[in-house]
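# Any chance you could fold what I've pasted below:
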Amino acid sequence: MNKVEMTEAIILAKSARNLSWEAIAEGIGMGTVWVTSACLGMNSMPAEPAAKLCALLELSDEVKAALMQYPTKQWQWQVPQDPLIYRLYEIVGVYGETLKEVIQEKFGDGIMSAIDFTMDVAKEENPKGDRVVLTMNGKFLPYKAW
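You can find the predicted model right below:
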């Protein structure tokens, strides 16, 4: 089973049980964003949480094995048309250079890790309209001279 087939099986089982990603993550004791990413094929899942997920969703050992496979992380270079994903690209397009300047001013020459990294999505109720709160927390990795 490949990652695409795995994702399809997981989404079908999730839908059949009327579960949210948050409920699945809570059910296996892991973070919502990370579990969702692994189920969509962008991260590998260690054996124990993979077994818990497959038990929760009543999925086969083939799905477990696919969850544990190392992914090839790739995406299209063109800007996506989905409005939510497009807006994230827009944020990076408008504020990317600003974030780079501010991060490097505070930390020095380097980058934020996407490996030693966590992300959370929260909902903030607001009288002017509910707000999406994205929290990204990555280790700073300084560039080295040699």
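
# rest of the way, CA atoms for contacts and neighbours
Fine.

# biggest strand in the protein by residues?
strand 110-124 (DSSP state E).

# Off-centre distance for that strand?
9 Å (Cα atoms, centre = their mean, to the nearest Å).

# Just give me the residue right at the centre of the protein.
Nearest residue to the geometric centre of the chain (Cα atoms, centre = their mean): Ser37, 3.9 Å.

# tell me what the host helix or strand of that residue is packed against?
Using DSSP states H and E, Ser37 sits in helix 32-39. Contacts defined by 3 or more Cα pairs under 8 Å, 6 or more residues apart in numbering; DSSP states H and E place helix 32-39 against helix 3-16, helix 21-28, strand 110-124.

# And this one, please, so the two structures can be compared:
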Amino acid sequence: MKTTPSSCKADSLLTKEQMTDRIITAKVQKQLTWTAIAEQIGVDEVWLTSACLGMNSMKPELAEKLCTVLELPNEVQVALAMFPYKQWAFDVPQDPLIYRLYEVVGVYGETLKEIIHEKFGDGIMSAIDFSMTVGKEENPAGDRVIITMNGKFLPYKSW
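You can find the predicted model right below:
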């Protein structure tokens, strides 16, 4: 059962999907970018977008700021503060951009694993103690996408 933070009150609870629909509708109506919204509330654009898409929870004060910027009701603020149930489809997505990211992991995943293990030892990169940025490099041959992932290394323990 999903719970509402005790400090938040609402007449009805939205699902994360309903919350996301309302946020995106308001964003489009106000003609705002994720970058512009993130700057207004003082957070990173990648983290903000992830929270608005339902994959992270937001502290109540940030949820309140977001709802003020987008002129959204309290029920959206409550949904933003709820802890997410992180799940996604295991089928390969059909969206070309997301599919290409799956392709990158498919082609380079084992290479990354080998190099990370050589440099750090046996362990994983955290997706909890983690940040990510998306940049743009202008290039005469075609603009380039720069994705930087920064995760804490977590060694496997022996016992």
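
# Next, format the helices and strands packed on helix 32-39 of the first structure as a markdown table and append mean neighbour count.
What follows is these, written out as a markdown table (neighbours: other Cα atoms under 10 Å):
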| stretch | mean neighbour count |
| --- | --- |
| helix 3-16 | 16 |
| helix 21-28 | 16 |
| strand 110-124 | 13 |
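
# Tabulate the ones you listed (a markdown table), appending distance to Tyr89 of the first structure.
Output for those, formatted as a markdown table (distance: least, Cα to Cα, whole Å):
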| stretch | distance to Tyr89 of the first structure |
| --- | --- |
| helix 3-16 | 24 |
| helix 21-28 | 23 |
| strand 110-124 | 16 |
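
# do you know which of those lies nearest Gln69 of the first structure?
Nearest to Gln69 of the first structure, of all these, is helix 3-16, at 8.2 Å by Cα to Cα.

# corresponding residues in the second structure for that closest one?
Here helix 3-16 of the first structure aligns to the second structure at residues 16-29, judged by TM-score structural alignment.

# just stretch 48-67 of the first structure next, same as before
With TM-score structural alignment applied, stretch 48-67 of the first structure matches the range 61-80 in the second structure.

# superposed on the first structure, where does the match of helix 3-16 of the first structure end up, distance-wise?
Aligned to the first structure and superposed, stretch 16-29 of the second structure gives a mean residue distance of 0.5 Å (mean Cα distance after the TM-score superposition for the first structure).

# what residues are up against the spatially closest residue to Pro49 of the first structure that is not a sequence neighbour?
Excluding its sequence neighbours, the residue lying closest to Pro49 of the first structure (Cα to Cα, 6 or more residues apart in numbering) is Ile28, at 6.1 Å. Shown in contact with Ile28 of the first structure (Cα atoms under 8 Å, 6 or more residues apart in numbering): 49, 52-53, 56.
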